[in-house]
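Engineer: Sequence and predicted model, in that order:
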Amino acid sequence: MKATLERTDLLKSLTHVHRVVERRNTIPILSNVLIRAEDGVLKLKATDLDLEILETVPAMIEMPGATTVPAHMIHDIVRKLQDGSQVVLETTSDNATLEIRAGRSKFALQMLPETDFPDLTAGDFTHGFTLSAGDIRKLIDTTQFAISTEETRYYLNGIYIHAVDTADGARFRAVATDGHRLAQAEVPAPSGSAGMPGIIVPRKTVGEIQKLLEEPEADVQVELSETKIRVTTASVILTSKLIDGTFPDYGRVIPQGNDKEMRVDRDEFKEAVDRVSTISSERGRAVKLSLSEGRLILAVNNPDSGSATEEIAVEYDSDPLEIGFNSRYLLDIANQLNSDTALFRFADSGSPTLVQDNTVEDCLFVLMPMRV
């Protein structure tokens, strides 16, 4: 195998694929990236047996062929090569090492045979449709922070995506929750998504898809089955197993009768929460919201370090209310809001609170209170 290509192109592709490879592997071949040179392109593939990324990059192919080399090692080498240089990848005549040459630099990496490299067999995909990168990014960015990291509740370790029929027509909805907070976002359902199975996309896969969405207007092809998802962009094909589990009936935790409404300037609220939470303990992070007509007092009391309060003006004309929240969770939700005004809907101090943009209807957040 012998191929020549731009260092910038090779580095961009290696940056995408090497992230899939775990630093510590008990199976040596899983530490490697598969490099295949054919038909004027270089194909790079990496997998951890749950997730596979295949990237195609233009190259001058003098001799077709394929091999595998350590993914993190080749990424570090190419990253440190001089910007703008031409990189030559060539296997030695004894097929033992891959030579990497650029300018006066020369490296030789130990290879493992490409026949040992596993293939995450795609199988049949029952549903396929096209979404804009901007829509996919919206679904991920709005809900990703609420994915649970608790491994025992594995079915919460991802984003639940499904199609729903609403009064506004068919919608494509993403939901994530960790039991303390819930985030939901939706976009118009694409043609071909009707009847699709509800799927749970794992946290790692969500992060990798997010990094591939560079052009908001670009079309992204999505294919689904009950066990796998495949996402195809202009130069990358990502295939991943889905979480095999049942996502809880999240509709039951979205409050319907919260009648105490507070409207507050989003940025002013964020900054006030951030300031008073400086005092809060790392463990509790509790902030108390005291509401009365036209005003909100945020208070933190930490027996070990002191206390803090701040008052801000709000639109509120219901009964006085005191309720506590985890300050980090409040900030996470506030950072996802797009309109200048945040809308909070309360029931009482012990019930879930609904948070929405004041003007945008297609995102909502639910936050469980804390005892303060």
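Structural biologist: On my side now, so go ahead. Residues are numbered from 1 along each chain as shown.

Engineer: contacts and neighbour counts: CA atoms only from here.
Structural biologist: Fine.

Engineer: How much space separates residue 346 from residue 137?
Structural biologist: 29 Å (CA to CA, to the nearest Å).

Engineer: Compare those two (neighbour count), which wins?
Structural biologist: Each of residue 346 and residue 137 has its neighbours counted (other CA atoms under 10 Å); residue 346 has more, 22 against 18.

Engineer: All the helices of this protein, residue numbers only.
Structural biologist: 7-18, 71-80, 133-143, 203-212, 266-276, 327-334 (DSSP state H).

Engineer: Arrange those helices in a markdown table, one row each, with distance to residue 240 as further columns.
Structural biologist: Below are these laid out as a markdown table (distance: least, CA to CA, whole Å):
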| stretch | distance to residue 240 |
| --- | --- |
| helix 7-18 | 13 |
| helix 71-80 | 19 |
| helix 133-143 | 16 |
| helix 203-212 | 7 |
| helix 266-276 | 36 |
| helix 327-334 | 27 |
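
Engineer: closest to residue 317 out of those helices?
Structural biologist: Of all these, helix 266-276 sits nearest to residue 317, with 17.9 Å by CA to CA.

Engineer: if we look at that closest one, which residues are touching it?
Structural biologist: Identification of contacts with helix 266-276 by CA atoms under 8 Å, 6 or more residues apart in numbering yields 287, 298-300, 308-310, 312, 327, 330-331, 334-335, 337, 339-342.

Engineer: Residue 98 is in contact with residue 3, correct?
Structural biologist: No: look at residue 3 against residue 98 with CA atoms under 8 Å: they stay out of range, at 11.2 Å.

Engineer: any shared contact partners between those two?
Structural biologist: 89, 90.

Engineer: who has more neighbours, these two?
Structural biologist: When neighbours are counted by other CA under 10 Å, residue 3 and residue 98 differ, and residue 3 comes out ahead with 24 against 21.

Engineer: residues in contact with the more buried one?
Structural biologist: Listed by CA under 8 Å, 6+ apart, the contact set of residue 3 reads 37, 42, 59, 60, 61, 62, 63, 64, 88, 89, 90.

Engineer: try this one next to it:
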Amino acid sequence: MKFKADRATLLKALAHIQSVAEKRNTIPILANVLIAVQGGKLTLTATDMEIAIVEEVAATSSRDGSTTAPASVLFEIVRKLPDGAEVELDQAGGDAPLALRAGRYATSLNVLGVDDFPSMTAGTLPHRFMIGSGVLRGLIDRSRFAISTEETRYYLNGIYLHPAKGDTGDMLRAVATDGHRLARVETELPAGAAGMPGVIVPRKTVGEVRKLLDEAGEQVEIALSDTRIQFTIGTVMLTSKLIDGTFPEYERVIPRDNDKILRVGKKDFSDAVARVSAISQERSRPVKLTLERHLLTLSAASADQGTAKEELDEGRVSYDSGPIEIGFQARYLNDITDQIEKDVEFAFSDSAAPTVVRDVDSPSALYVLMPMRV
């Protein structure tokens, strides 16, 4: 195997690859990238046995073949080469080292046998559809903050992607929850997605896909079965196992009759939350919202530091219902308001019931937040 590639092109691909490759594991081959040249085409592959990523790279090849080399080491070497460098990789086959040359720089890397590299074949993926890269980015960005990190409830460790009936017709929904907050984001159901099963896309996969979307073209192809999902984003194909579990019936926790409506500017509200919550360094310290007609008072207290209070009055808030006091963890409030562009709407029932939060200008997203005792 022998080829030459532009340093910037190779570095971009290796950045994607080494992110998936397992750096710390008991199976050494999983830390390696599979480098293959066949018919003049160069592909790089990495897997951790849960996710596999394959990327085609523009290169000039002079000898077909394949080998594996440490992904993170190769990435660091190429990253530190000068801009504009042409990188040549040459491996004679078998267990011969991989020689890398760029200008006057040369190094060699030990390799592991290609036969030991695991194949994570996707099998049959009967459901296929195209979705705009910006649409998919929005589904991920507005929901992934609510993914649970509690490993015992593994079925919450991802985004639940599924078709659903919405207020305006058939929708594709992304839902995530950790039991404290819930995010439900939807878009018009793409052609070809109507028969897809509901699937739970793991947290790591969501993160890898999101990184790739920053460099994506206009469209992404998604193919899936009951057990696997595949994203084709430009020259990159990422295949992942799905979480084998049942996502909870999330619709049952979304309140329908919350009738105390607060509307407030996102910036005014989030800035006030940040100021009053600064009194305490405890991550779980609640911020109390005290509501009266056209007046919102935010307050927080710390046994060690003292108290803080800020009022948002008429002109900045709209609230016509009866008085209510309710508390939320400041970080959870910020996680939700970060997804909102301009104006935020809170729908309350009482101080102990879940609160519904919406973006006034974007009905496609809905959030539920559990209160804290204050």
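Structural biologist: Noted; the coordinates are in hand. Given the structure is predicted, the values throughout are model-derived calculations rather than measurements.

Engineer: now, among the contacts of residue 3 of structure 1, which is nearest to residue 179 of structure 1?
Structural biologist: residue 42 (44.4 Å).

Engineer: Number of residues surrounding the closest one?
Structural biologist: Neighbours of residue 42 of structure 1 (other CA under 10 Å): 24.

Engineer: What of residue 158 of structure 1?
Structural biologist: Using other CA under 10 Å: residue 158 of structure 1 sits among 28 other residues.

Engineer: measure it to residue 44 of structure 1 for me?
Structural biologist: For residue 158 of structure 1 relative to residue 44 of structure 1 (CA to CA), the value is 26 Å.

Engineer: Residue 357 of structure 1 now?
Structural biologist: From residue 357 of structure 1 across to residue 44 of structure 1, the span is 42 Å (CA to CA).

Engineer: which of these two has more neighbours?
Structural biologist: Shown here are residue 357 of structure 1 and residue 44; by other CA under 10 Å, residue 44 has more neighbours (25 against 22).

Engineer: Identify the residue nearest the more buried one in space, chain neighbours excluded?
Structural biologist: Excluding the flanking residues, the one nearest residue 44 of structure 1 by CA to CA, 6 or more residues apart in numbering is residue 35, at 4.8 Å.

Engineer: Contact partners for the one you found?
Structural biologist: Residues in contact with residue 35 of structure 1 (CA under 8 Å, 6+ apart) are 42, 43, 44, 45, 66, 67, 68, 69.

Engineer: ok, now with 7 Å
Structural biologist: 42, 43, 44, 45, 66, 67, 68 (CA atoms under 7 Å, 6 or more residues apart in numbering).

Engineer: wait, the second one sits on residue 37?
Structural biologist: So that's residue 43 of structure 1. Yes: the pair residue 43 of structure 1 and residue 37 passes the contact test of CA atoms under 7 Å, sitting 6.4 Å apart.

Engineer: how about residue 74 of structure 1, what does it touch?
Structural biologist: Taking CA under 7 Å, 6+ apart as the test, residue 74 of structure 1 contacts no residue whatsoever.

Engineer: again, but for residue 88 of structure 2
Structural biologist: By CA under 7 Å, 6+ apart, residue 88 of structure 2 lies in contact with 3, 4, 5, 100, 101, 102.

Engineer: likewise residue 282 of structure 2?
Structural biologist: So residue 282 of structure 2 contacts nothing (CA under 7 Å, 6+ apart).

Engineer: I'd like the distance between it and residue 273 of structure 2.
Structural biologist: 14 Å.

Engineer: What of residue 364 of structure 2?
Structural biologist: Taking CA to CA, one finds residue 364 of structure 2 at 25 Å from residue 273 of structure 2.

Engineer: So which of those two has more stuff around it?
Structural biologist: Shown here are residue 364 of structure 2 and residue 273; by other CA under 10 Å, residue 273 has more neighbours (24 against 18).

Engineer: Please pull up the equivalent of that one in structure 1.
Structural biologist: Matched across to structure 1, residue 273 of structure 2 falls on residue 273, judged by TM-score structural alignment.

Engineer: And its match, how far from residue 95 of structure 1?
Structural biologist: With CA to CA as the criterion, residue 273 of structure 1 and residue 95 of structure 1 are 61 Å apart.

Engineer: How about the contacts made by the counterpart of residue 118 of structure 1 in structure 2?
Structural biologist: When structure 2 is aligned by TM-score structural alignment, residue 118 of structure 1 is paired with residue 118. For residue 118 of structure 2, the contact set (CA under 7 Å, 6+ apart) is empty.

Engineer: ok, now which ones touch residue 331 of structure 2?
Structural biologist: The contact partners of residue 331 of structure 2, taken as CA under 7 Å, 6+ apart, number zero.
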